[in-house]
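Asker: structure here, sequence nowhere to be found:
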């Protein structure tokens, strides 16, 4: 029906009404989060949270940067972010804060995270959503990708001076050493296990070995066919030397450390 057909000359007297329940829920979630105090993203603050599902927002220097959800445990999910950020350069954990809401399981079916994302997209960009912050291992096929200039890994690359957790001094089989490296770093280390790795032993001289020192030790024990490549967001090890990766900034080859300049696309990523 046209607008003219709805009017008798005194104005429109009937029209359509569309109720957007999901938008109303998103707006209410966002409003509820704005009323909360922001706490430091620190272990002592996470320890006071209940093991319940919910949604949360992260802030850097007081500015809103990320919205996420926890399907089972808010403190566990936030602890994962804390660990990840602890292994990045150009960021001080003291500048990161959060707020969160517990969400009932029945409500989680409505995807509260997406409701919040939709709400904030109307207000403007969300810097860390859809730009790599929440990503896990992207897989071998993405190792050669040129990252956008505002990608999370470009702005906050991994810290190779970070100490490896859990490594103890002594002689350790290469296979065990590689597993300890993977588990002891706050960023991903993907590798192919070399032949005879259980019979090759490495010496760990002291507690608190840095990732840089550890990767250099591993590369000294490998043949020339192997290399370790530190990309912007994670580290890989394959028998593909001297293959080069566009987002790599350091290589370890036969004990030698090779610095390089990573590529980055000037085209910015936008939240979508």
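Answerer: Looks like it came in fine. What you are looking at is a predicted structure, and each value in this text was computed from that prediction instead of being measured.
Asker: all contacts plus neighbour counts: C-alpha atoms, from now on.
Answerer: Noted.
Asker: wait, what's in contact with the closest residue to residue 127 other than its chain neighbours?
Answerer: The shortest distance from residue 127 to any non-neighbouring residue, by CA to CA, 6 or more residues apart in numbering, is to residue 65 (5.0 Å). Counting by CA atoms under 8 Å, 6 or more residues apart in numbering, residue 65 makes contact with 57-59, 126-129.
Asker: now do the SS call for residue 65.
Answerer: Of the three states, residue 65 takes strand under DSSP: H, G, I helix; E, B strand; the rest coil.
Asker: this is the comparison structure:
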């Protein structure tokens, strides 16, 4: 499912090959970059838009997840990598995954050409790449000598800005377990301090001179940059050191204030299919509200570059399959816009305004906007304010099997469930065993829980269906445990669990 903006943050700090030393600073840098991007006062990305891939073992898994996210992003795509960079015998830069072998980096690492391929295939209008690893500058300059000039063109992709940490060996603090890499630390420091005399919104090209001069003054490796088209002017962060000036502002403050007043004055509509069907396909900004007798609380602020109606329909479907919340208690307001939303970013203006009033929307940094964050995030631990924790999936959701006969294959049943459930049901791909499994449905209408029990019994003990707080997984695995799982189905066994983080809100009785 398409998303307007996505930041893919990859950090590898632990390696199996003893020739590649562990890099605790990579983990610290990954978390520092995540905090920077999601800071409402600075970069303003929502938690939903930032995908953190930490200590991924296999380069193939990294490549697949990167391609998936890149293909689904239509607005701004940011890719950040921190970890070991290794050069293959052919001179190609390879980003080391957890299982990468130093002797065979091209076979076991993520070659930058695969990152380049993801960028080329992505429909994103703005593409930003930040590489914090050794030899990352080689993709900008042909530094490997004769016969390796192909490296010069590695970043020559329309609409891409690339920032790299070092042409040769990057600098990593040797003893401090809490420190970030020098490159990422200085980058974050520059953004958090702002740049006096620079525009109110900082592009990476505004940040680069300060970043380079600071690293050079400390005797550290110097970074490199390259941009194509006008992407280098993309507003990366608010300039906290900006004190006003006489220069032209794309959005003068009086226009921002007027936009906020007009948006606040828009009527609220019930979050129903009927209300959404009346909307035209038009880009704009929208708000979700929770209505009560006393007041209306803003829960979520977002934009859509194509159709507000489509996105609201997706939200309604998601909410309808959740517990502890009713769509009838929610409403939406919206404002159609003609501007290039990837430049104006109206939702960030609204979020900054609300944050300044201590009214930050509850769902904007809770994972509400995510569709399927991917398999590599299934084992992450959830916080108590996570949308999926507060509103876990409803396993009593009714499913209708409109099939010619009640005899179906495992694959047919799984596909019917996936199509009708209002939450993600992820199935192991390309497994012919599902077509060989046969089962007979007791009736055409089943609750999701009963359907999962029947399917698990037919598949046998070698498969496991895991219901997490936010999605359901079905893989050929045994005994796998997930931190946010609420129920497991394996063969004829069903195990219900209460994740620690869910104890405050509890889980519904779906019997």
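Answerer: Yep, that arrived. Here the structure is a predicted model, which means the values were calculated and not measured.
Asker: what's the TM-score once they're superposed?
Answerer: TM-score of the superposed chains, computed with TM-score structural alignment, normalised by the length of the first structure, equals 0.85; 252 aligned residues with a CA RMSD of 2.2 Å.
Asker: about what we covered before: turn the contacts of residue 65 of the first structure into TSV, including distance to residue 177 of the first structure and secondary structure.
Answerer: Shown next, in TSV, are the contacts of residue 65 of the first structure (distance: CA to CA, whole Å; DSSP: H, G, I helix; E, B strand; the rest coil):
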residue	distance to residue 177 of the first structure	secondary structure
57	36	strand
58	34	strand
59	36	strand
126	39	coil
127	36	coil
128	33	coil
129	34	coil
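Asker: in the second structure, what residue corresponds to the residue nearest to residue 127 of the first structure?
Answerer: Under the alignment defined by TM-score structural alignment, residue 65 of the first structure is paired with residue 299 of the second structure.
Asker: next: residue 188 of the first structure.
Answerer: Applying TM-score structural alignment, one finds that residue 188 of the first structure aligns to residue 424 in the second structure.
Asker: make sure its match is actually in contact with residue 370.
Answerer: No: using CA atoms under 8 Å, residue 424 of the second structure is not in contact with residue 370; the gap is 10.3 Å.
Asker: and residue 403 of the second structure, how many neighbours?
Answerer: Residue 403 of the second structure has 12 neighbours, counted by other CA atoms under 10 Å.
Asker: same check on residue 36 of the second structure?
Answerer: Look at residue 36 of the second structure: counted by other CA under 10 Å, it has 21 neighbours.
Asker: which stretch of the first structure lines up against whichever strand or helix holds it?
Answerer: If you go by DSSP states H and E, residue 36 of the second structure is part of helix 24-37. The aligned range for helix 24-37 of the second structure in the first structure is empty, by TM-score structural alignment.
Asker: what helices or strands is that helix leaning on?
Answerer: Contact here means 3 or more CA pairs under 8 Å, 6 or more residues apart in numbering; DSSP states H and E; on that basis helix 24-37 of the second structure packs against strand 3-11, strand 50-54, strand 73-82, helix 182-193.
Asker: next, residue 241 of the first structure: secondary structure please.
Answerer: Residue 241 of the first structure is classified as coil under three-state DSSP.
Asker: residues contacting the equivalent of it over in the second structure?
Answerer: Alignment note (TM-score structural alignment): residue 241 of the first structure maps to residue 478 of the second structure. Residues in contact with residue 478 of the second structure (CA under 8 Å, 6+ apart) are 461-464, 490.
Asker: returning to what we had before: nearest to residue 236 of the first structure among the contacts of residue 65 of the first structure?
Answerer: residue 128 (23.7 Å; CA to CA).
Asker: residue in the second structure matching that closest one?
Answerer: Alignment note: residue 128 of the first structure maps to residue 363 in the second structure; criterion TM-score structural alignment.
Asker: how far out from the middle of the chain is stretch 69-88 of the second structure?
Answerer: The chain centroid and the centroid of stretch 69-88 of the second structure are separated by 12 Å under CA atoms, centre = their mean, to the nearest Å.
Asker: whereabouts in the first structure does that stretch align?
Answerer: Using TM-score structural alignment, stretch 69-88 of the second structure pairs with nothing in the first structure.
Asker: buried sites along that stretch?
Answerer: Within stretch 69-88 of the second structure, the residues that qualify as buried are 69-88, counting by 16 or more other CA atoms under 10 Å.
Asker: one step back: adding neighbour count and distance to residue 98 of the first structure, write the contacts of residue 65 of the first structure out as JSON lines.
Answerer: Formatted as JSON lines, these follow (neighbours: other CA atoms under 10 Å; distance: CA to CA, whole Å):
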{"residue": "57", "neighbour count": "22", "distance to residue 98 of the first structure": "6"}
{"residue": "58", "neighbour count": "23", "distance to residue 98 of the first structure": "5"}
{"residue": "59", "neighbour count": "19", "distance to residue 98 of the first structure": "6"}
{"residue": "126", "neighbour count": "18", "distance to residue 98 of the first structure": "15"}
{"residue": "127", "neighbour count": "19", "distance to residue 98 of the first structure": "15"}
{"residue": "128", "neighbour count": "19", "distance to residue 98 of the first structure": "14"}
{"residue": "129", "neighbour count": "20", "distance to residue 98 of the first structure": "15"}
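Asker: which one of those residues is nearest to residue 91 of the first structure?
Answerer: Closest approach to residue 91 of the first structure among these (CA to CA): residue 59, at 12.1 Å.
Asker: list the contacts of the closest one.
Answerer: Counting by CA under 8 Å, 6+ apart, residue 59 of the first structure makes contact with 65-66, 96-98.
Asker: next one: residue 100 of the first structure
Answerer: With contact taken as CA under 8 Å, 6+ apart, residue 100 of the first structure is in contact with 33, 54-57, 74.
Asker: narrow the contacts of residue 478 of the second structure to those in helices?
Answerer: If you go by DSSP state H, those have nothing in helices.
Asker: using CSV, please lay out these together with distance to residue 208 of the second structure and neighbour count.
Answerer: Listed next are those as CSV, based on distance: CA to CA, whole Å; neighbours: other CA atoms under 10 Å:
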residue, distance to residue 208 of the second structure, neighbour count
461, 55, 17
462, 53, 13
463, 51, 21
464, 49, 25
490, 53, 25
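Asker: done for today, thanks.
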